[in-house]
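1. Predicted structure and sequence below. I'll ask about it afterward.
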Amino acid sequence: MNSSIAKVAGILAIVAGALFVLAGGVTWGLITTNLAEQNITVAEDSKMLPGDDVNGPFSAFAQAQIIDEHAMAGTEGRTYAELGGLVKEAEAAGDTALAEELQGQRTTVMNASASAESWLGAPVPEMEPGAALAELVRRWLRAFGPGTERDLTWWLGDTLTRVRAALRAVGAVKVSLQDGGTGYVLPDDLEPDEPVEPWAALLPTLDPTTMGWQARDWYLGRHRSHLFDTAGNGGTTAWWDGRIVGAWHQLDGERVQVHLLEDVARDGVRALEVEAERLTEWLDGARPGARWPSPVLAALRKARAT
């Protein structure tokens, strides 16, 4: 499988999940429709939601988790970091063949590889690299805009020069941000969004919305050190009215519980309790694990063990 095509397909699939937190119920409906149209089903050997249609963040998480499990099975449970150490040992010993084999396993674990066609339900069209990058930028702006050049270079892992060329290609328009910086939106996205009622959401580890921007203070506030590990992986999050206000966990059994990091008043508490109850029912006894537990959940787990 062409790795660059797979990467493009993977990013396009991820972008589809990012809008619902930002625009409330209407956008959530659009996202579930888009995911459902891909006709993806969670693998039957998944411990979480086997056979379920992938039409939301948790079914998408379940599918990603079983892909990761399959990748780990091919390495006898050895992690990306462990394989890196073994590659160096093999190279130092002059065993080039073993080093190449281990590096291949390491790449598989890193990518959690799966056929892009199996995820998207159709072959991935080939695109000229510049056009493909412009399409990614267009979709990112549609989901996350307004965003900055820094957000895009971080999210894409690309150069500022190429990002600027892609912004020009899609006709992105400069706008002023509340912090005084400069952001970009698509030319048909210049009108202010209509106000929405306060809403609550519980999102899984590494959710695209949590991870969508490089600059996160406007929705994360002072909680970065509680919810992101040192490598930048975001844990489970509890959202109230457009901002992250805490995390959720299942440390005491199957029931989902919310751990708040700030006061959200009575309406916020009740709305998050409703979401926790709904998520508990929807998971139906499943307890999705997290390879990268956030610092706050690690501290909660440690406190329960003492």
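-> Sure thing, it's come through.
2. CA only for contacts and neighbour counts going forward, please
-> Fine.
3. list the buried ones in the helix or strand containing Ala6?
-> Ala6 belongs to helix 3-15 when assigned by DSSP states H and E. Along helix 3-15, these residues count as buried under the neighbour rule (16 or more other Cα atoms under 10 Å): 5-6, 8-15.
4. where along this protein do the strands fall?
-> 173-176, 182-185, 200-203, 237-240, 243-249, 257-260 (DSSP state E).
5. for comparison:
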Amino acid sequence: MISEATLDELQRFAERGRIGGEVTLRCDMPYPEAESEVTLSWDCSEADGEQAVLEVEGIGRFAVPRVGRRRVQVGAAPLNARLTAGSDQAELVILPRIIIPRIDELHAPSNLVLGEPLRLDWRSVDAVSCRVRFFEGPRCVEVVADAAGEMQYRPEHMGELHIEIEATGRHAHLSAESVATRVALVQVVAPPVRITLPRAVSALLGDVAAIEWVVSGTSRVRIEALEREQVYPAPAVGCLLLEVGALSEQFRLVATGLDEREHVAMVRVTPRLLDVSLVPDELAFLSLAWE
């Protein structure tokens, strides 16, 4: 009659699948990196039967000695291995690790004035390389870069600039998990319009007066002669020459910014009368000239 203790022991062996002997199958790295080599080692010297067979999923079925080891290449998927010796078996599942990169740092300004360069810097971990993409409306500029670094980019349009950085891990060809992305948004705004224009210009009646101006941050400029009811297209840096009449005149400079907002500056041109204190000296000069 079999004792209760013996029945318990048989039950434990049955649960392990090792009735009648001892079979061990081990891997030196149970969670190896994908596309690497591992070493399987086994011992079935106490198992029944004369032949031991090692089966590796996707690789093959091999007759092996009762004690030994074998190098096996693993891919990205879980790998099953089974060792059979007589009626005893041992199974092993190898779970390869996909190296997942991450982007720890991505620095970009939240606002940028059109015409100024944007400075972007980033740092990724476990990445082979990075791709940086700049989206301006339908336009996309892509740059291949290192896993960490910095670069400058000069936007060409106002509005939202969408920046995407993609870090590629060494297992990107095996799994989409080996690719990390991070985004940044930059608002590109119009540069400020600056106008340099005198408030008043004067000259003697009949002489020529010069109105000079310098405008920056503008798409177009015009000069409006209010009393003459005329409009003159003008450059950003220019000079308007005009004959001074008997009455003062007002001129308006209108600068249209890149955001289509108008900025206005005024200048008044006034005639300057001859200083009467200079008249005697001028008459004396004329009389001397005739003598």
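-> That came through fine. It should be emphasised that the depicted structure is a prediction, and the values quoted were computed from it without experimental measurement.
6. Can you pull the TM-score for these?
-> Superposed pair, TM-score by TM-score structural alignment, normalised by the length of the second structure: 0.15. Supporting alignment: 82 aligned residues with a Cα RMSD of 7.2 Å.
7. on that earlier part again, helices and strands around the helix holding Ala6 of the first structure, which ones?
-> If you count contacts as 3 or more Cα pairs under 8 Å, 6 or more residues apart in numbering; DSSP states H and E, helix 3-15 of the first structure packs onto helix 116-120, helix 129-144.
8. and the first one, what other elements does it pack with?
-> Applying 3+ Cα pairs under 8 Å, 6+ apart, one finds that helix 116-120 of the first structure makes contact with helix 3-15.
9. now the angle from the helix it packs on to helix 129-144?
-> If you take axes from the mean of the first three to the mean of the last three Cα atoms, to 10 degrees, helix 3-15 of the first structure sits at 10 degrees to helix 129-144.
10. what's near enough to touch Val144 of the second structure?
-> Shown in contact with Val144 of the second structure (Cα atoms under 8 Å, 6 or more residues apart in numbering): 129-132.
11. Report the buried residues of stretch 91-101 of the first structure.
-> 98-99.
12. hmm, who's touching that stretch?
-> Under Cα under 8 Å, 6+ apart, the answer for stretch 91-101 of the first structure is 86-88, 90.
13. So which of these wins on neighbours?
-> Val87 (22 neighbours; other Cα atoms under 10 Å).
14. Next, find the distance separating it from Ala271 of the first structure.
-> Distance, Val87 of the first structure to Ala271 of the first structure, using Cα to Cα, to the nearest Å: 49 Å.
15. Can you say which of the helices and strands packed on helix 3-15 of the first structure is packed in most?
-> helix 129-144 (a mean of 19; mean count of other Cα atoms under 10 Å).
16. Pull out the buried positions in the helix or strand where Trp213 of the second structure lies.
-> Per DSSP H and E, Trp213 of the second structure falls inside strand 208-216. Residues 209, 211, 213, 215-216 are the ones in strand 208-216 of the second structure that count as buried (16+ other Cα under 10 Å).
17. Looking at the residues you listed, spot the one nearest Glu243 of the second structure.
-> Ala209 (6.3 Å; Cα to Cα).
18. could you list every residue that touches the closest one?
-> 201-203, 241-244, 269.
19. And the nearest residue to Ala13 of the first structure once chain neighbours are set aside, how far from Trp155 of the first structure?
-> Spatial nearest neighbour of Ala13 of the first structure, excluding adjacent residues (Cα to Cα, 6 or more residues apart in numbering): Leu120 at 7.5 Å. Relative to Trp155 of the first structure, Leu120 of the first structure is positioned 21 Å away (Cα to Cα).
20. for Arg243 of the first structure, same thing?
-> Taking Cα to Cα, one finds Arg243 of the first structure at 20 Å from Trp155 of the first structure.
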